[in-house]
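*Asks:* What would the 3D arrangement of this be:
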Amino acid sequence: MEMMNYQSINAGYQEEGLPQYQEDEGPDAPPSYNSIFGESGEDKVSFVRKVIIILMETIILTVSVVLLLSIPITMIVIGAIKLDDCPVEKFIPKWLLITGCFCLPHNLHYLGRQLYNKTNNQDGKNAIKNTLKWILYLFFFAWFIAGSVWVFRTCSDVSYTEGSEHYCDPLVFAFSFWTLMIASLCLGMGCIYYYWPLSLVLRRRAADS
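*Replies:* The predicted structure follows:
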């Protein structure tokens, strides 16, 4: 009985023929080999391009994470250890310490929020959170101005000789100075990046009117 069923099924397949994979172009057709793996030449170029993009994104992400975490931690350590080692301007090590204490949790929250938004496909827009964020940014900007005043006004008077009334620990002063210089450069580049296109649009509208 089983042999007869097998022979009848086999005979039916021979009469109807097996379905042709390439001829099935309906909506329920399975994907072709080329649609999955692409053409040989173009697929290799596309694959290499995707690998390079992934590597670049990984490198940029790694560098960003290292900078966002290592710089505030370094500021906290230097400011705490050298808190009383800058008589020429006692607020410089305090500026380092307070800046690091504020930047470290802010950067951790930023990295966590970016990861959460990317994982859940959210844009992270929230009116209350954005308001608090801008208040915090205003504080950072005011604190940045204060640090710039404390550091740059002592550049001509600072001494690295211990016992001098104008003494400041070289590590404290150098780290504060270059942190402010790099931050000023990044702030200037950010302003150019965001407001230069806006100025071009305003000029074009003024010319058209």
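*Asks:* alpha carbons only for contacts and neighbour counts from here, please
*Replies:* Noted.
*Asks:* Any idea how many residues pack against P72?
*Replies:* 23 (other CA atoms under 10 Å).
*Asks:* Quick check: the nearest residue to it once chain neighbours are set aside vs T74, distance?
*Replies:* Leaving aside its chain neighbours, P72 sits nearest to G100 (4.2 Å; criterion: CA to CA, 6 or more residues apart in numbering). For G100, the distance to T74 (CA to CA, to the nearest Å) stands at 8 Å.
*Asks:* The two: which is more packed in?
*Replies:* G100 (23 against 15).
*Asks:* Second input sequence below; structure requested for side-by-side comparison:
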Amino acid sequence: MATEGAELKAAEAGAAPPSYVEAKDVAPPPSYDSLFGQLKQAKENSDGHVDFVKTCCGILVGSVACTVCLGIFLAIPIAMIAVGATYLHDCPAERMIPIYLIVAGVFNIVSNILMIIRGQVNKRKEGDEEKKSGAGPEQLINCFLFAWFIAGNVWVYRTYDAWQSSNSMLDTFCDPTLYYFSFWIITSTYIVLGVLLVICLAVCICMCICGKKE
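*Replies:* Next comes the predicted model:
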């Protein structure tokens, strides 16, 4: 046994250190403080694909990039409030359209601010109870916004062929700036949701393929 131990030590002592190229090619494991590390850890700890997608959404919401995007998206609700207030009495064809813009803009600002705050708090605190504590009012606001969005669809799309902008004295008049702004705000929401759905499906497919290879 002593001879084998001496031979092992001699072999270790005589082994040449790795070259610079070999040492350079060995990448360190991903840090779990990084976004990639958090997503990989979420994949390992998730109970299924649905749980993994929910966890990934929470991680992305708390990321700096998402916070910056939410800050940019605050400009859209502000524009909704401005347009709705400016043309509040300029759409007798459907008087709820400017009101829809104002209410949706206000609650979207509140929802975005709460989401930014919750994302920053979750990065500094640990524990499920602390993370869930700020989600109550945000969920209620989002439920209201969903119902209000459906109502806005009805008000805007049913007026599509029933309004005109040539004679402001008629009940079918609606300011074109107000109507087209409302129309494209709602329509662009569906476009963005479609793009996000395609991206999520592509990510899920890639994760499944990578998981099978591993």
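*Asks:* what's the counterpart of the residue nearest to P72 of the first structure in the second structure?
*Replies:* Aligned counterpart of G100 of the first structure in the second structure: G105 (TM-score structural alignment).
*Asks:* any idea how far its match lies from I185 of the second structure?
*Replies:* The separation that G105 of the second structure has from I185 of the second structure, given CA to CA, amounts to 11 Å.
*Asks:* cool, Y160 of the second structure as well?
*Replies:* The value you get for Y160 of the second structure to I185 of the second structure, if CA to CA is used, is 14 Å.
*Asks:* Then A151 of the second structure?
*Replies:* With CA to CA as the criterion, A151 of the second structure and I185 of the second structure are 14 Å apart.
*Asks:* and what of E44 of the second structure?
*Replies:* For E44 of the second structure, the distance to I185 of the second structure - CA to CA - is 39 Å.
*Asks:* between those two, which one's more packed in?
*Replies:* More crowded of E44 of the second structure and I185, by other CA under 10 Å: I185, with 14 against 11.
*Asks:* Spit out the contact partners of I71 of the first structure.
*Replies:* G100 (CA atoms under 8 Å, 6 or more residues apart in numbering).
*Asks:* In which helix or strand does it reside?
*Replies:* Applying DSSP states H and E as the criterion places I71 of the first structure in helix 40-81.
*Asks:* Determine the set of other helices and strands touching the helix or strand just after that helix.
*Replies:* Using DSSP H and E, the helix or strand that directly follows helix 40-81 of the first structure along the chain is helix 91-120. Using 3 or more CA pairs under 8 Å, 6 or more residues apart in numbering; DSSP states H and E as the contact test, the elements touching helix 91-120 of the first structure are helix 40-81, helix 127-152, helix 170-208.
*Asks:* By neighbour count, which bits of stretch 93-101 of the second structure are buried? Give me those.
*Replies:* A93, E94, M96, I97, P98, I99, Y100, L101 (16 or more other CA atoms under 10 Å).
*Asks:* what's the closest non-adjacent residue to the counterpart of the third one in the first structure?
*Replies:* Aligning on TM-score structural alignment places M96 of the second structure opposite F91 in the first structure. Take F91 of the first structure and drop its neighbours on the chain: the residue closest to it by CA to CA, 6+ apart is W150, 7.0 Å away.
*Asks:* Could you list which residues are in contact with the one you found?
*Replies:* W150 of the first structure neighbours (CA under 8 Å, 6+ apart): E89, F91, I92.
*Asks:* again with C204 of the second structure
*Replies:* For C204 of the second structure, the contact set (CA under 8 Å, 6+ apart) is empty.
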